[in-house]
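Novice: Sequence plus predicted model, see below.
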Amino acid sequence: MPNSVLLSVRGIMVDRLFATLTEYTEKNSGNVRKPKAGNEIAFTDYGFCHDGPAILTFSGWNSDHRGYSYVTSYLMQHYRVINMCFRSHGPNRDFKGDFSFEDHARDAISLLDSLGVTTFICLAASHGNWAAMSLAEMVGSKRMLALVILDHLSLEATPQFYGALKALQGKETWRKTTIAFFKSWLGGEVNDSIREQLLKTIGGFGYETWALSGKTVEAAYKTWGTPLKRLERLKDPPLVHHVYSQPKTEEYRNLHEEFRKTHSEWFTYVQARGQTHFPHIEDPEFVYKETLEVIDRAIKRQTA
């Protein structure tokens, strides 16, 4: 994303303001709070003055709130945006014990309650979506109005993927595995914002955190099969919109189209133009526009 963007959206000119806000949100280390649950939660809270539902964001594992700095710079002009980190993923990276995706969902409820947030929309990147789906199950569609999934691979886990998850759990193999991940993500022509995030914000995590990510993601796939199968099990689903970039195959699109036909009352999808699994970093303007459209639909659904 260039440092100067000129965009007219809903009557607001965003040019130098976008660059300034992005720089601020990317550098801000955020707040730390211990709600009733007693777990330390790192988060940022922008756009407090806005009415309407808040936007809650979940990062993927072993990354933090700064990945949302680009799209937050757009969204916070219209909505309150709360970017929440997993435990031990904020400025303090000290590992404080195992936790699950369900625990992260419960932490989110405690945080939202402490901040006085009633209704909200969730943006969930990659495996953060496992926690978002648990949150949807816990609070229902009257509180969580919509879920925007940001590129969560919706296929069955391959033996190679399971092998990588196991390698993350080994004291002798986790470091080599993480380096291989980073090199694959940084290979080729990588968007400048992607490169910046991978080089600056994913550091500071040791063996315990990487091992827990492998164990927890492995358990999620073995329990549910795929994210789409997990969505099907929601008793009271919110509006769900999947924004994905990869893979760009007809088979993958058909998988989503069949799911949309079966669940047309609440599921939609769109393919982004990006080359990575991080559309909110690679193309924040696109994710911003998609999110606004989903919020509009969610509010209409709520008041219908």
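Specialist: Sure thing, it's come through.

Novice: Every contact and neighbour count from this point should use C-alpha atoms.
Specialist: Noted.

Novice: the helices in the chain, which residues?
Specialist: 16-27, 69-75, 101-114, 128-139, 159-168, 174-186, 192-200, 207-224, 227-232, 250-262, 279-282, 284-303 (DSSP state H).

Novice: what packs against the third one?
Specialist: When contacts are defined as 3 or more Cα pairs under 8 Å, 6 or more residues apart in numbering; DSSP states H and E, helix 101-114 sits against helix 128-139.

Novice: Report all helices and strands that the helix it packs on contacts.
Specialist: Packing partners of helix 128-139 (3+ Cα pairs under 8 Å, 6+ apart): strand 54-58, helix 101-114, strand 144-150, helix 227-232.

Novice: so can I have JSON lines of those showing distance to Thr268 and mean neighbour count?
Specialist: Output for the helices and strands packed on helix 128-139, formatted as JSON lines (distance: least, Cα to Cα, whole Å; neighbours: other Cα atoms under 10 Å):
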{"stretch": "strand 54-58", "distance to Thr268": "19", "mean neighbour count": "27"}
{"stretch": "helix 101-114", "distance to Thr268": "23", "mean neighbour count": "20"}
{"stretch": "strand 144-150", "distance to Thr268": "10", "mean neighbour count": "27"}
{"stretch": "helix 227-232", "distance to Thr268": "12", "mean neighbour count": "17"}
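
Novice: Below is structure B, check it against A:
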Amino acid sequence: MTYTMTLNGAQIAFDDQGLAPGPAIVLLNGWGHDHRAYDRLVPHLLPRHRVIRVCWRGHGPDRTPVDDFGLPEQTADTIALLDALEVETFVPVAHAHGGWVALEIAERLGPERVPRLMILDLIMTPAPPEFTAGLRAIQRHETWLEGRDLLVRSWLAGSSNEAVLHHMTQECGGFGFDMWSRACRVIEGLYDTWGSPMNRMERLSEPRPIRHVFSHPRSAAYDAAQEEFRRRNPWFSYTRLDGETHFPGVELPDEVAAELFDLLAEDLPEKDLR
């Protein structure tokens, strides 16, 4: 069941399942998706964990246009919701550019409350030129539909995976130019500010285990960049799955759950986190 709570003057939709002790799992979406993106992952996480799925402003069942917002509001809304639900320790699992929010939450709340986190398929390097061009196209009213469709095709990568196609064709509607252009403006701004998610991670004031799980792009250079980052930062790990699409939590939920359980079991000595 989806619930709503008014926080920071905005309606936030969420669901909350499970009563297991220990850290809750907080599932965060990318832009332009809602909690249903995790429908296939949640059964793998229950009953081991309490699982909370959070929708951004304007991303819940009510798609009435909302006032402008970005990373500060996404972060504040999520923290306010978890505070209201009396969630103490939790592990964020964030898809795509929801990863920026997970990192900001981790920075603000510290490792005692957010001991580790997982990110699913976020471009970890500086944004490729073609990706930046797509972001800018979607910010212009006259080219946004073409830019969006190119982006979606890159996400699907020609896959015929039924679960992913169901998600894209039946669960991703209700967002027009206003939300898509906002998303691309915010995302472009984050890459401009930080350079890359890996740069953002290195600037966490208190490092903790972070794992990136992804299937594409299939690029040796992309893997090599993450391997070099891992060597410098032993708290970082990454796993390339043998999937086809941008949606590992939809396409390969059992493998994503296994990666999460492995991350939760990981025990790095405190001295190695620095």
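Specialist: Sure, I can see it. Remember, it's a predicted structure, so these values are computed and weren't measured experimentally.

Novice: what TM-score do we get after superposing?
Specialist: The pair, once superposed, lands on a TM-score of 0.94 when counted by TM-score structural alignment, normalised by the length of the second structure; 270 aligned residues with a Cα RMSD of 1.7 Å.

Novice: returning to what we had before: looking at the helices and strands packed on helix 128-139 of the first structure, which is closest to Val217 of the first structure?
Specialist: Nearest of these to Val217 of the first structure, taken as Cα to Cα: helix 101-114 at 8.8 Å.

Novice: The second structure: which residue goes with Thr291 of the first structure?
Specialist: Counting by TM-score structural alignment, Thr291 of the first structure lines up with Leu260 in the second structure.

Novice: Kindly apply the preceding question to Leu123 of the first structure instead.
Specialist: With TM-score structural alignment as the criterion, Leu123 of the first structure lines up with Val93 in the second structure.

Novice: ok, now Asn254 of the first structure?
Specialist: Per TM-score structural alignment, Asn254 of the first structure is aligned with Ala224.

Novice: What is the neighbour count of its match?
Specialist: Neighbour count of Ala224 of the second structure, defined by other Cα atoms under 10 Å: 11.

Novice: quick revisit: just send the helices and strands packed on helix 128-139 of the first structure back as CSV, with distance to Gly128 of the first structure too.
Specialist: Below are those laid out as CSV (distance: least, Cα to Cα, whole Å):
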stretch, distance to Gly128 of the first structure
strand 54-58, 5
helix 101-114, 8
strand 144-150, 9
helix 227-232, 11
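
Novice: residue contacts, the nearest residue to Gly30 of the first structure once chain neighbours are set aside?
Specialist: Distances taken as Cα to Cα, 6 or more residues apart in numbering place Thr44 nearest to Gly30 of the first structure, at 4.6 Å, with adjacent residues excluded. When contacts are counted by Cα atoms under 8 Å, 6 or more residues apart in numbering, Thr44 of the first structure touches Asn28, Ser29, Gly30, Asn31, His65, Val81, Ile82, Asn83, Met84.

Novice: what does Phe14 of the second structure give?
Specialist: Contacts of Phe14 of the second structure (Cα under 8 Å, 6+ apart): Thr2, Tyr3, Thr4, His35, Ile52, Arg53, Val54, Cys55, Gly60.

Novice: hmm, try it at 7 Å
Specialist: Residues counted as contacts of Phe14 of the second structure (Cα atoms under 7 Å, 6 or more residues apart in numbering) are Thr2, Tyr3, Thr4, Ile52, Arg53, Val54, Cys55.

Novice: Next, find the distance separating the spatially closest residue to it that is not a sequence neighbour from Thr75 of the second structure.
Specialist: With sequence-adjacent residues excluded and distances taken as Cα to Cα, 6+ apart, Phe14 of the second structure is closest to Val54, at 4.6 Å. Val54 of the second structure sits 11 Å away from Thr75 of the second structure, going by Cα to Cα, to the nearest Å.

Novice: swap in His166 of the second structure?
Specialist: For His166 of the second structure relative to Thr75 of the second structure (Cα to Cα), the value is 29 Å.

Novice: Next: Arg208 of the second structure.
Specialist: 19 Å.

Novice: And for Pro253 of the second structure?
Specialist: 25 Å.

Novice: Give me the aligned partner of Leu120 of the second structure over in the first structure.
Specialist: Residue pairing (TM-score structural alignment): Leu120 of the second structure is matched to Leu150 of the first structure.

Novice: How much space separates Asp83 of the second structure from Leu7 of the second structure?
Specialist: 11 Å.

Novice: what does Val26 of the second structure give?
Specialist: Taken as Cα to Cα, the span from Val26 of the second structure to Leu7 of the second structure is 17 Å.

Novice: And for Gly98 of the second structure?
Specialist: The gap separating Gly98 of the second structure from Leu7 of the second structure is 19 Å, by Cα to Cα.

Novice: And these two? Which one has more around it.
Specialist: Gly98 (24 against 16).

Novice: quick one: contacts for the equivalent of Trp144 of the second structure over in the first structure?
Specialist: If you follow Trp144 of the second structure across to the first structure using TM-score structural alignment, you land on Trp174. Counting by Cα under 7 Å, 6+ apart, Trp174 of the first structure touches Ala167, Leu168, Tyr207.

Novice: Identify the residue of the second structure aligned to the last one.
Specialist: Residue mapping for Tyr207 of the first structure onto the second structure gives Phe177, with TM-score structural alignment as the criterion.

Novice: Determine the number of other residues adjacent to its match.
Specialist: 15.
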